[in-house]
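> can you look at this prediction? I've put the sequence above it.
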Amino acid sequence: MISMPKALQMMDSEHQLKKRGNRINHLMLKDHEAIQKHDRQGLHQESPLPLLDLAGPLIRETRPRLPSTRLIFEIKRFSEISHVPPKCEILPLDRTDEIRGYIAVYLKRQFLTASNIPGPNGLYTKVFRKTYNLGTSSELYTYTSDLSTKGIDDDIESVHQTGMWIYYENKDYNKEFQGKIHYVHGIEYSTDFPTRFRNMASSVRFTGHRVVLNADTWNIYEGQYFTGRELFGTNDTATLGELDLQVSSIAVTGTSGWTVHTGQSFTGQGVCVYPATFHDRSPSGEQLDVGIYGIVTTLGLPEDSIRSIRKGCWSSKVATPSDLSYQHKDSNGGWGYVGL
């Protein structure tokens, strides 16, 4: 399980929160009544009461005038973005602080004026229709397999983003058709796309954890250079499901190495991969470490041979990250491409 930072440590102590308990409870009661009213009107099918219990006080401390209906909407949207179920039915009680951390990060992105919400930057990209971050823009927080659904297909010339984002020439991450790939990584990083990739992106997705910037993660891809189907993980994985014997490229983030094995349950030949390609640092001290391996055979393994992944380095063989077309690097980010 990922160790989440204590997102509320900058807030008041438990004692101080208790002193304001009556006011918060009153506000929460209003929110519950609003939810029940929405349910009776059939405006949504699943009531996010447990998430509201966790997020309500936090939201109210930072946005005291936020209407109850907007609060309900934000919690529903947070649930969709974070994949935390609205009713939290599968979450053990000891994950309460973790979920609060997720919520804090989400709110930091949604309400930038709430500067007193601590926590790391979550992943996002703000794409612009002109260079120098000019023109109309759209914000993306999730994978988008078809940018035409956002009205920005073949219409991106610059970005401002946090995380490692991969922009593909074709829909569905170049799964059906080979095409150009432009990758950008960084923390609050702005850049223009290279001339040959402007107004060309048709799909986009990120590498790593969607909420925790530098979490220890792995992404494996069906196609070379991070194309096609993908599987993401944060823990040891003894089998790879639909990508068993189908892995052609790998990306890892965080501070830990990983060992990929040619046998299930961590058997067979093993090779260690590390997040050692990029090391981005923000002025405030946030960091992003990424390792990209665009072709599995450069690890010294046969194509389509990986069957399990284990955290840490359990092999004497260590792979060298891919030497992709790396074009520009700043202290807080950079970019490169494949096939331009």
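Arrived safely, thanks for sending. Residues are numbered from 1 along each chain as shown.

> only C-alpha atoms for contact and neighbour calcs from this point on.
Fine.

> check which helix or strand E188 maps to.
strand 181-192 (DSSP states H and E).

> next, the angle strand 181-192 makes with the next helix or strand after that strand.
Remark: after strand 181-192, the chain's next helix or strand is strand 203-207, criterion DSSP H and E. Going by axes from the mean of the first three to the mean of the last three C-alpha atoms, to 10 degrees, strand 203-207 is angled at 90 degrees with respect to strand 181-192.

> off-centre distance for strand 203-207?
Between the centre of strand 203-207 and the centre of its chain there are 9 Å (C-alpha atoms, centre = their mean, to the nearest Å).

> got the contact list for it?
Strand 203-207 is contacted from outside by 123, 142-147, 153, 163-173, 219, 251-253, using C-alpha atoms under 8 Å, 6 or more residues apart in numbering.

> I'd like to know which elements whichever helix or strand comes after that strand is packed against.
Counting by DSSP H and E, the next helix or strand C-terminal to strand 203-207 is strand 217-223. Applying 3 or more C-alpha pairs under 8 Å, 6 or more residues apart in numbering; DSSP states H and E, we find strand 217-223 packed against strand 227-233, strand 249-253.

> try this one next to it:
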Amino acid sequence: MNKLETTVLLAAVLQWVAMAEGGVAPTLELFTQTNHNGAVYTINSPHHNLANEGFNDVTRSICGIGLWFLYEDKDYSKHSKFVHTFASPTYDCENLESSQRDKVSSLRYAGMDDIDFPTLTLYHDKNQCGGEFLVLRDTDSLPDFNDKTTTFAVTGSSSWTVYADADYGGDSACMTPGEDGGWYYGVWTYSELNMKNDVVSSVRKGCHSDRVFEFDLSSDQQNPASNSTEGGI
């Protein structure tokens, strides 16, 4: 499987159903100046290389909706020196930190085309870098992503349980998203779940483990307005 490809476990009709029910789609606007001024480029889908759009290394401020990750390098690379997280259930704006301005080369959102649709995204590398695998339902094995997960992102109000073994066996951890004004999301690393790296082999929707980890939106480390982390693994 292509490392950059997202594998969706339900038919595309589910995306259509979510949108038909009036869900809010993730959107991000990139601006060439601070305070949402200058030229603007509107994003509604993942972009692995902004150079293809003529908007590489020019972003200084952003506005949008949803849970987004912005990377210094193309292809959501683990070698990016920063990965910036933007999270908002309503249209909001922010300036990038001075060290991140004119450096964004790729970006993508977590979840589906409805920011409230319950999803779990598995990422190959630290800080939501590398390949990703989108989960929408109970999955007793991960043939294309077995023992490859380092970080996790949840959208929607549902908890998710991950297991070290196939068929929901072995060590497990339940991830419960935090709430922001009726909107739910969360981001975790394997170490925050007290699990080993690259061990997840199956996933269940809901909380089915005695070990429960709720995402804390009040934590400075997890504050989306200031989250800037070192890439790599």
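All right, it came through fine. Predicted model, so just to flag it, every value in this text is computed and none were measured.

> TM-score for this pair?
TM-score for the superposed chains, counting by TM-score structural alignment, normalised by the length of structure 2: 0.86, backed by 219 aligned residues with a C-alpha RMSD of 2.4 Å.

> pick the most buried one from the helices and strands packed on strand 217-223 of structure 1.
strand 249-253 (a mean of 28; mean count of other C-alpha atoms under 10 Å).

> what segments of structure 2 are helices?
13-20 (DSSP state H).

> trace Q224 of structure 1 over to structure 2, please.
Taking TM-score structural alignment, Q224 of structure 1 has K126 as its aligned residue in structure 2.

> returning to that earlier point: please convert the buried members of the contacts of strand 203-207 of structure 1 into ChimeraX selection syntax.
Per 16 or more other C-alpha atoms under 10 Å, the buried members of those correspond to this ChimeraX selection:
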select :123,142,143,144,145,146,147,153,163,164,165,166,167,168,169,170,171,172,173,219,251,252,253
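
> that older thread, distance to K30 of structure 1 for the helices and strands packed on strand 217-223 of structure 1 - can I get that in CSV?
Below are those laid out as CSV (distance: least, C-alpha to C-alpha, whole Å):
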stretch, distance to K30 of structure 1
strand 227-233, 39
strand 249-253, 42
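
> out of these, the one nearest W335 of structure 1 is which?
strand 249-253 (15.2 Å; C-alpha to C-alpha).

> which residues are in contact with the residue of structure 2 most remote from its centre?
Distance to the chain centre peaks in structure 2 at G38, reaching 27.1 Å (criterion: C-alpha atoms, centre = their mean). If you count contacts by C-alpha under 8 Å, 6+ apart, G38 of structure 2 has them with F31, T32.

> against L91 of structure 1, how distant is the counterpart of it in structure 1?
By TM-score structural alignment, G38 of structure 2 lines up with G135 in structure 1. Distance of G135 of structure 1 to L91 of structure 1, given as C-alpha to C-alpha, to the nearest Å: 42 Å.

> spatially nearest residue to F55 of structure 2, not counting backbone neighbours?
Y41 (7.6 Å; C-alpha to C-alpha, 6 or more residues apart in numbering).

> repeat for V58 of structure 2
D102 (4.1 Å).

> I'd say V187 of structure 2 and W160 touch.
No. Between V187 of structure 2 and W160 there is no contact under C-alpha atoms under 8 Å: 11.9 Å.

> list the contacts for F31 of structure 2?
By C-alpha under 8 Å, 6+ apart, the neighbours of F31 of structure 2 are N37, G38, A39, V40, Y41, V58, T59, R60, S61, I62.

> just those residues: which are in strands?
Of the contacts of F31 of structure 2, the ones assigned to strands by DSSP state E are N37, G38, A39, V40, Y41, S61, I62.

> how near is the fifth one to H84 of structure 2?
Pointing back at Y41 of structure 2 there. Separation of Y41 of structure 2 from H84 of structure 2 (C-alpha to C-alpha): 18 Å.

> higher neighbour count, the two?
Using other C-alpha atoms under 10 Å as the criterion, Y41 of structure 2 and H84 rank with H84 on top: 22 against 14.

> residue in structure 1 paired with that one?
That one, H84 of structure 2, aligns with H182 by TM-score structural alignment.

> wait, its match sits on I166?
Yes. If you go by C-alpha under 8 Å, H182 of structure 1 and I166 touch, sitting 6.0 Å apart.

> next one: stretch 251-262 of structure 1 to chain centre, how far?
17 Å.

> just stretch 81-93 of structure 2 next, same as before
11 Å.

> please name the nearest non-neighbouring residue to the match of H84 of structure 2.
Excluding the flanking residues, the one nearest H182 of structure 1 by C-alpha to C-alpha, 6+ apart is Y337, at 4.3 Å.

> and the one you found, what's its match in structure 2?
Using TM-score structural alignment, the partner of Y337 of structure 1 in structure 2 is S228.

> just to revisit the earlier point, now the angle from the strand holding E188 of structure 1 to strand 227-233?
Using the same axes, to 10 degrees: strand 181-192 of structure 1 against strand 227-233 is 80 degrees.

> helices or strands next to strand 181-192 of structure 1 in the packing?
strand 158-168, strand 278-281, strand 287-293, strand 333-338.

> what's the closest of the ones you listed to C313 of structure 1?
Judging those by C-alpha to C-alpha, what sits closest to C313 of structure 1 is strand 287-293, at 14.2 Å.

> can you tell me what sits against the closest one?
Defining contact as C-alpha under 8 Å, 6+ apart, one finds that strand 287-293 of structure 1 is touched by 163-164, 186-187, 213-214, 225, 249-255, 273-281, 299, 321-322.

> if we go to 7 Å?
Contact with strand 287-293 of structure 1 is made by 186, 213-214, 249-255, 274-281, 321-322, as judged by C-alpha atoms under 7 Å, 6 or more residues apart in numbering.

> nice, that's everything, thank you.
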